[in-house]
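A.B. asks: sequence first, then the predicted structure, then my questions.
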Amino acid sequence: MRKFRFRFLNSLFILLFFVFIALIVIIGNLFESFVFKGSSENTLQTMWSTLVVTFLIGFLFTVYMSSRVSTQLTRPLEGALKVANELANGNFKARTYEYQMDETGQLSHALNILARNLQNMTSSYEMQQNRLMTLIENMDSGLILIDAKGYINLVNKHFKETFEVEADQWLNKVYHEAIPFTELSSIIEETFMIEKTVRKQISLPIGIEIKHFDVSGAPILVNGDKLTGVVFVFHDISEIKKLEQMRKDFVANVSHELKTPVTSLKGFAETLLDGAMENKAFREHFLKIILEESDRLQSLIQDLLDLSKLEQAHFSLDWQKVDVCQLAENSILIMKKRADEKNITIDFSSDENAVISADANRLKQVFLNLISNSINYTPPGGKIRITVTKQGETVKFKIADTGIGIDKEELPRIFERFYRVDKARSRNSGGTGLGLAIVKHIIEAHHASIKVESEPGEGTSFIITFLKERK
């Protein structure tokens, strides 16, 4: 705009300059012919000098007024042009000065309104985009967006963390080249082909483990028919699958554990009815086995009931002051007969006044379970060492045996229901496989912690740390 005004004024001033020269010549000749006819050379020279100066002043005044008027006329247009260029470049905060409300003022006002509307629309759009991206990035499911050409446009944070990938590994790449999972590529291809929602459950190897996903794929359609891309949401259902498998295993284990004593009871009862009852030795032997299997069945049912109570949300403990030393001594006395039968020595030492807030009956159940396990897995002639020590605001109970020990890979599973390190030894000893699961629940209910240390062939240690005061 400035260049145009400069060129225009230059042309105008040159034209005016020649017009003024022509006027000076014409008017001077007229004055010389009629007004100053017969005048002296000095008079004529003075007339021409006056005429030139007068017209020069008039020319300069005309130039000044033309520049001033031109500036007043073009300034609003320059401001409007500058704002228009800023808007075109995406700067919607630009504004122009609104002059008097003539045509140029109205143009400036209209441009300012347009700029404000564009700024409001852009701010609203950016806010919605930020909200959407925040939602996508923080959602508890993986999300991947693929355009109509098959290029991956978006991968959210949860997806990257779950699949252990970096953004640049997949972004802006064709899905069947970037995604290493054939099963997942097939689902994406199916969604593109049928242009309908697809939902499937798949298992994929992620790192060193197999993860299970519920995958939902949906086409993105514009105007109801034009496909612009597809979006996929990945729900990690690995924990659900694990719980489902645990439920199946639990039902299978319970069925097996119940079936064994029931089969024995039925078999020996039938044998007695078939004539063995007449033989006193057989009768006493079979009845003794029936009694043992009944006790085992009763023990299993009682453990199942205890475990069920411990897992209930409204389960509560009978909190009271408990002397851990005295409770441990009582538990050892109860189990001493079984230890003597295997010639196992139980050593016990304790700090004085090891008192905590706890449920005495539940704590006794923990000690009996742990001592029983140590006796079961310690060979004849072995030793069990039990200590109770005070450490600041905590009391530690430790039981260490010289038993068969536990392999390192089996340690994380020993608190699972029905899990046995040595299945044959556990069943022969009458164990139900629920003892350590019950121990763990009771310890957690007391806000305590339990740790296991073991070496195969050397023995196992269980260390429980109690708080002296209830949380």
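C.D. replies: Now that the structure is in, tell me what you want to look at.
A.B. asks: when you work out contacts or count neighbours from here on, use the C-alpha atoms and nothing else.
C.D. replies: Noted.
A.B. asks: ok, the closest residue in space to Met277 that isn't next to it in sequence to Leu60 distance?
C.D. replies: In space, and not counting its chain neighbours, Met277 is closest to Arg283: 5.0 Å by CA to CA, 6 or more residues apart in numbering. Remark: distance between Arg283 and Leu60 (CA to CA, to the nearest Å) = 142 Å.
A.B. asks: this is the comparison structure:
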Amino acid sequence: MKTFRTRLIIILMSLIGISMLAAGLTMAQVYRGSHIRALEENMMREINLLENTFPFQATDTAGASDYYSSKARELEKLIDSRVTFILLDGKVIGDSEMSPDLMDNHLTRKEIVSAANGATGSAIRYSDSVREKMLYIAHEVKSENGFVGYIRLSMSLEAVGEELTKGWMLMAGGLLILFLAAALVSYRVAAGLTKPLEHITLVANRISGLDYDARVDLDRSDEIGQLGQAINGMADSLQQQLKQIHDNEDLMQSVLANMTGGLLMVDSDGTVVLINRAAEQILHMKDDQIVGKTYNALKRNYEFMKFVEEGVNLKEYIQEERHVYDPEELILQFDGVPMFEDQGGYRGMLFLLQDVTDIRRLEAMRSEFVANVSHELKTPIAAVKGFAETLLAGGVDDEETKRSFLQIIYDEGDRLNRLIGDILELSKIESKRAPLEYVPVNLKELFDSINEVLLPVASKKSIQMHQGIKEHLYIEGDEDRLRQIFMNLLSNAISYTLEGGRVKVEAEIVNIGEEDEKVLISVKDTGMGIPKKDLPRIFERFYRVDKARSRSSGGTGLGLSIVKHLVELHHGTIRVESKVGEGSAFTVELPIMHTLD
């Protein structure tokens, strides 16, 4: 911009200089012309004055040449001009500076030719006699005293040149002052034009450098001011659009980062251009390992790479479920969606990865649950139906046998009722349709009431019930649900403990004084124990370690599953330790206080 300002000043100064030079030359010419015209007029007046006052004599007398030369020299001193008397035939009869005898015939001189026609003759030329450039004025004169010819006055133009030189000096000084003033004004004008442009250029460069807060600060209403306002409007628009783009990008990044499914995008050249966090976790790869590379970089995940290759080649929607091992077995659902522009151009493929392992496991569990429920319901229903048909057919006459059949029907009906009740209870717990009501619960009083109910059953098998719970030990929980948890655990302990065995309940506080203060409640028995291979599955629905013994004891196979769900609803955990032939120990860990969700 400084170069532009310099060039602008140079152009302005050049125009001003040329204009002033042209004006000076014109003025000089006008001055010279007017000065010469003034001299001509003055010299003509002097000729007219001589015509009327000069004492002419006859030109054909002896001594005429001397007379007119003498008078010419006298006149030259008076009027400061060379005086020449010329006859009609061009012969010089008198001259103030040279002898007429030495002078050429002047009939062809320009001023004489012009004066011969009755007008005033004038000419400017170089004089060989005086060796100067002269101004000549001639006029025809007719005197009654015998002179008929021309009076010619001439003056050296050196005087005019001196006057012109003085004029040039004065004019040059004035022009120089005017030029300096014009230069100052030009600089101010150029600066007034270029400084706002420099400011606008600086702001435009800042905007192009992504500084969208830059603004033009000009308080003027001319075209430059309008340009600044346009730049500000453009910056406002860019800033707003950029904010919208950033907001959209942040929203998209947030959506991609929080998607539970994996997302991977491959462009039309087969290059991976996008991968989200879920896909990184599923594929065990970071974005810098794959983004910007071809999909062959997925070779560590061979199954998915082959699916991507198939989608890129087909360029159409595909879907597939595959089992992968990385290192554990997973069931992944792959979806490939082609991306096309509005004009129909192909942009690439979008691949979705969904870990459906848990979903398929739940579906399998649901199918297994339905099958187990059907089996568990079928057994008592078949028994009820069989014995009822036998009684209805009248094939049993013995009252004792009838009573036995009816007792079996009653027991199976009761077992069927408990089974349906447990199924409904488990369904209600899993669907969270039964919210917990937290109240302070005294653990010793809770287990005292449970022992009171179970003690008769334990006494029949000579099982000793021990309780190691301190007085005034409170926890926050749903008292009915806690009763249900420990009633199940103690009932199981009594059921699977042989006669003469022992069941013990203990409680201790851990993390005392800390924010996550908890209580550990253990139910231990000296029963038959649980085989190690069955320990991971004992909390599954309808899973029984000893199916025959469980059915004979009246169990539904849902008790421990209900217990596990109720413990988790209390934000607790349950674990089991057991050895075959030595007994089992179920430990429930519950928070003493619950924070509000």
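C.D. replies: In hand now; what should we look at? Small disclaimer: the values here were computed from a predicted structure and weren't measured.
A.B. asks: sorry, back to before: what about Arg283 and Leu60 of the first structure, which has more around it?
C.D. replies: Each of Arg283 of the first structure and Leu60 has its neighbours counted (other CA atoms under 10 Å); Arg283 has more, 18 against 13.
A.B. asks: mean distance of the helix or strand where the more buried one lies to its aligned residues in the second structure, please.
C.D. replies: Per DSSP states H and E, Arg283 of the first structure falls inside helix 280-311. Superposing on the second structure and averaging over aligned pairs (mean CA distance after the TM-score superposition for the first structure), helix 280-311 of the first structure comes out at 6.1 Å.
A.B. asks: that helix packs against which elements?
C.D. replies: helix 238-273, helix 435-445 (3 or more CA pairs under 8 Å, 6 or more residues apart in numbering; DSSP states H and E).
A.B. asks: mind listing what's buried in that helix?
C.D. replies: Of the residues in helix 280-311 of the first structure, 283, 286-287, 289-290, 293-294, 296-297, 300, 303-304, 307, 310 count as buried by neighbour count, 16 or more other CA atoms under 10 Å.
A.B. asks: the aligned residue in the second structure for Lys398 of the first structure in helix, strand or coil?
C.D. replies: Counting by TM-score structural alignment, Lys398 of the first structure lines up with Ser522 in the second structure. The three-state label given to Ser522 of the second structure by DSSP: H, G, I helix; E, B strand; the rest coil is strand.
A.B. asks: return the distance of Ser522 of the second structure relative to Glu389 of the second structure.
C.D. replies: Remark: distance between Ser522 of the second structure and Glu389 of the second structure (CA to CA) = 47 Å.
A.B. asks: neighbour count winner among those two?
C.D. replies: Between Ser522 of the second structure and Glu389, counting by other CA under 10 Å, Ser522 is the more crowded of the two (22 against 12).
A.B. asks: tally of neighbours for the closest residue to Glu195 of the first structure other than its chain neighbours?
C.D. replies: The shortest distance from Glu195 of the first structure to any non-neighbouring residue, by CA to CA, 6+ apart, is to Pro219 (5.5 Å). Neighbours of Pro219 of the first structure under the rule other CA under 10 Å: 24.
A.B. asks: ok, now the one 3 residues further on?
C.D. replies: The burial metric for Val222 of the first structure, expressed as a neighbour count using other CA under 10 Å, is 10.
A.B. asks: tell me the contacts of the corresponding residue of the second structure for it?
C.D. replies: Per TM-score structural alignment, the equivalent position to Val222 of the first structure in the second structure is Glu341. Residues in contact with Glu341 of the second structure, defined by CA atoms under 8 Å, 6 or more residues apart in numbering, are Arg347.
A.B. asks: what do you get for Lys299 of the second structure?
C.D. replies: By CA under 8 Å, 6+ apart, the neighbours of Lys299 of the second structure are Met305.
A.B. asks: element containing Arg425 of the first structure?
C.D. replies: helix 423-428.
A.B. asks: ugh, wrong one, I meant Asn48 of the second structure
C.D. replies: Using DSSP H and E, Asn48 of the second structure falls in helix 2-53.
A.B. asks: repeat for Leu143 of the first structure
C.D. replies: strand 142-147.
A.B. asks: and that strand, how far out from the chain middle?
C.D. replies: Distance of strand 142-147 of the first structure from the chain centroid (CA atoms, centre = their mean, to the nearest Å) equals 16 Å.
A.B. asks: in the second structure, what residues pair with that strand?
C.D. replies: If you align by TM-score structural alignment, strand 142-147 of the first structure falls on residues 262-267 of the second structure.
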